[in-house]
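Engineer: Got a predicted structure plus its sequence, pasted below:
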Amino acid sequence: MKALLFLFFIFTLNAFSQTCCSGGVPLSNNLGLPNEGKGVFVMGLNYDYNNLNTLNAGSEKLNDNSRKRITNSILLNFGYSFTDRVSVEMLFSWVNQTRTITQFGNENFTGTSGIGDAVFLVKYTVPDVLGKRTILNIGVGTKVPLGKSDIRSDQGIQLTADLQPGSGAWDGLGWLSVSKGLDFRPSATVSATATYRYTGVNSSYLNNAATYEFGNEIQTNLGYTDQFFMFNTLFNSGLIFKYRKAFEDKIDNTGIPNTGGEWVFIRPELSVQIAPQMNMVSRVELPLYSNVVGTQLTPTVRFTIGIMVKLKPKQTF
């Protein structure tokens, strides 16, 4: 029975050339609230739009726009600093995913919505570890499987893992960030971050008939940010280069074709201070290079906009 399910699953992946590693909820892509000092509470609310409408065979872009994946996510971050060095961060998500396949004049549409998975991260900050105006942040945490992973289609068939709001598995997360203020321009900063996600196993996949494991994932970012005033308003602009590698997914501990790959993105960012303790943030992520395993849909454009609010403790005299 498991062998028949596996063959059916492989046929579905190959027939639709969908991806299990380029879409989904952008959890690790939205981590990293700053430690603003002891007692400071930080909250972020973001809308994330991810469009996958580019079909690749390896690094070659195919002339085929009959398949499209769109993920809309609402992301809520909470961060609290217990001390100037120890802080925690939580991220909750709601996700809507759609898949549209157009062939021979017919359109096949599938969509799901619901609460997605969450992240809990404990972080430790080390100032001046690599010289003055340098900050090192180290974080460890887990992805909590809050979202459903067993939603069925209108025909009663359980949808594949990449269309589910949740993964059905606990993941381990490691996070590292380092930033350096530039002496020749005090308002400018260079930074680098790295995130590693060690995925767990959904042991109740397809009504307990199989196990499913998304591929482990590595993300690194290298960026430059600067501040400037315009119209009596403080702006923060940045340019980030992102590298992402996803390993193949597995069903019953067997690798799945057309999953996994490497991507390089460029991400311009802009933040506007709309109140003393409130910023509006936006960023656009565009692919520079994609090299997928087999044939897959791969990201075309990603857009994020939101607000970040800081609540400082009352001063006592």
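Structural biologist: Thanks, I have it.

Engineer: CA atoms for contacts and neighbours, from now on please.
Structural biologist: OK.

Engineer: ok, now how distant is the closest residue to Phe120 other than its chain neighbours from Val301?
Structural biologist: Leaving out its chain neighbours, the residue that sits closest to Phe120 by Cα to Cα, 6 or more residues apart in numbering is Met90, at 4.7 Å. To Val301, Met90 is 26 Å away according to Cα to Cα, to the nearest Å.

Engineer: Compare these two and say which one has the larger neighbour count.
Structural biologist: With neighbours defined as other Cα atoms under 10 Å, Met90 and Val301 compare such that Met90 has more, 20 against 16.

Engineer: if I look at the more buried one, how far off is Phe78?
Structural biologist: For Met90 relative to Phe78 (Cα to Cα), the value is 5 Å.

Engineer: one more structure, for comparison:
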Amino acid sequence: MKKYKVKMFYIIFMSIVCLLSFNASLEAACGGANCSLITGSQDGVLDKGKFVMDLSYRYVLSENPQRGSGRTDRAQTPKVDFSTRTLKLEEHTEKRTINELTQLDVSYGVTDKLTLSLNVPFSNDRYHEHSEGAGAITNNNGTRGMGDITLMAKYPLWETIKHTLVGGVGIKFATGDYRVVDSEGNINEPTLQPGTGSYDAILSGLYGYSVIPNSLNFFTSVSHRFVTGENDLEYLFGDTTLIDIGIGYALTKKVSVSGQFNARISQRDEFVDLDVPSTGGEFIFFTPGVRLAVSKGVSFYSHVQMPIYQRVNDENLVENYGLMLGASFNF
């Protein structure tokens, strides 16, 4: 019975992981829905020896220009010029960014109290359109590559029949390329890079409450990514906080649905100790989802992310919508 309940919690919590991983951070100037994708790893703790593999695809479209929390006719953002160590203000006008990410997440129960999770964004494809001055729209400065890997350790702080509280600590490694060049041979914008070039610390906490055992569950989670320092290009990404709250309901033994609100707070970036315009902001999304269990250890899921409130510092593109498709395998 205990193992069954842990698995039920895990199914719900895994949906949260997908949503936390799904949020594309608006932490830098170029490309409204880019920077590193935050991998929250906020799921529950597995039994000793249990192994879970999750493969997901995420698509995020951003093409709405915004100033602050209101719409505008265009979003002008600066260029980060690494060769001259300068910021070229209002250097280009943002048109569209499409972020596609394919990620592998694996979790293993080291003991009944300790679970390790590894998040590997092995394909990060960023398509980007912008125009410079009165020039034509260009779309040849996107990037593609592997992103930054994250390792999380999770431990149950409180467990009862109805309540679960899980704490997590982790580190984001600088595994992704952050020096991809543009069509002119210069290092591309930080937001368009697959990686950040920095090692970051992550703290997380998740609380789950079984309102109706094996049927209706409430969950809330908080995570914060602490950027430990600038990369060797002297670019410092801002810290990011994620706050999530929602419910999951089992319609049948095989079909469950969820609805959740996801908030993200991103601090401004810095370059050579100067604030970078058009970076950071606050964002709130509503995200419904559905999961189908096709066998005892295999399930498929999908989520749609819809913006409710988005506020950017200065001007930038904001998200139109996001889509996630994935599959989970339990061993």
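Structural biologist: Here it is on my side, so go on. Predicted model, so just to flag it, every value in this text is computed and none were measured.

Engineer: returning to that earlier point: which residues sit in contact with the residue nearest to Phe120 of the first structure?
Structural biologist: Counting by Cα atoms under 8 Å, 6 or more residues apart in numbering, Met90 of the first structure makes contact with Asn77, Phe78, Gly79, Ala118, Val119, Phe120, Leu121.

Engineer: how does it look with 10 Å?
Structural biologist: Met90 of the first structure makes contacts with 31, 33, 43, 76-80, 118-122, 141-143, as judged by Cα atoms under 10 Å, 6 or more residues apart in numbering.

Engineer: quick one: contacts for Met14 of the second structure?
Structural biologist: By Cα under 10 Å, 6+ apart, the neighbours of Met14 of the second structure are Leu20, Ser41, Gln42, Asp43, Gly44, Asp54, Ser328.

Engineer: Shouldn't the third one be within a helix?
Structural biologist: No - remark: Gln42 of the second structure does not belong to a helix; assigned using DSSP: H, G, I helix; E, B strand; the rest coil, it is coil.

Engineer: Pretty sure Ser177 of the first structure sits against Asn35.
Structural biologist: No - using Cα atoms under 10 Å, Ser177 of the first structure makes no contact with Asn35, being 11.8 Å away.

Engineer: What's the match for the residue nearest to Phe120 of the first structure in the second structure?
Structural biologist: Here Met90 of the first structure is matched to Leu118 in the second structure, going by TM-score structural alignment.

Engineer: From Asp54 of the second structure, how far out is its match?
Structural biologist: 10 Å.

Engineer: Pull up the overlap in contacts between those two.
Structural biologist: Leu104, Asp105, Val106, Ser107.

Engineer: element containing the aligned partner of the first one in the first structure, please.
Structural biologist: Spelled out, it's Leu104 of the second structure. Aligned counterpart of Leu104 of the second structure in the first structure: Leu76 (TM-score structural alignment). Using DSSP states H and E, Leu76 of the first structure sits in strand 67-81.

Engineer: what's the mean deviation for that strand versus the second structure?
Structural biologist: Here strand 67-81 of the first structure, set against the second structure after superposition, deviates by a mean of 0.6 Å using mean Cα distance after the TM-score superposition for the first structure.

Engineer: which element is the match of Met90 of the first structure on?
Structural biologist: strand 115-131.

Engineer: so how far is that strand off the chain centroid?
Structural biologist: 9 Å (Cα atoms, centre = their mean, to the nearest Å).

Engineer: go on, stretch 164-175 of the second structure?
Structural biologist: Distance, centroid of stretch 164-175 of the second structure to centroid of chain: 13 Å (Cα atoms, centre = their mean).

Engineer: so it aligns onto which residues of the first structure?
Structural biologist: Going by TM-score structural alignment: stretch 164-175 of the second structure matches residues 135-146.

Engineer: Is it correct that Met280 of the first structure falls within a strand?
Structural biologist: Yes - judged by three-state DSSP, Met280 of the first structure forms part of a strand.

Engineer: aligned partner of it in the second structure?
Structural biologist: Using TM-score structural alignment as the criterion, Met280 of the first structure maps onto Phe300 of the second structure.

Engineer: what's the burial count for that match?
Structural biologist: Phe300 of the second structure has 18 neighbours, counted by other Cα under 10 Å.

Engineer: go on, the one 4 residues further on?
Structural biologist: Close neighbours of Val304 of the second structure, defined as other Cα under 10 Å, add up to 21.

Engineer: check contacts around it.
Structural biologist: By Cα under 10 Å, 6+ apart, the neighbours of Val304 of the second structure are 19, 22, 58-60, 259, 285-290, 321-325.

Engineer: Spatially nearest residue to it, not counting backbone neighbours?
Structural biologist: With Cα to Cα, 6+ apart, the residue lying closest to Val304 of the second structure is Leu323, at 4.7 Å.

Engineer: Before I go, just wanted to say thanks for your time.
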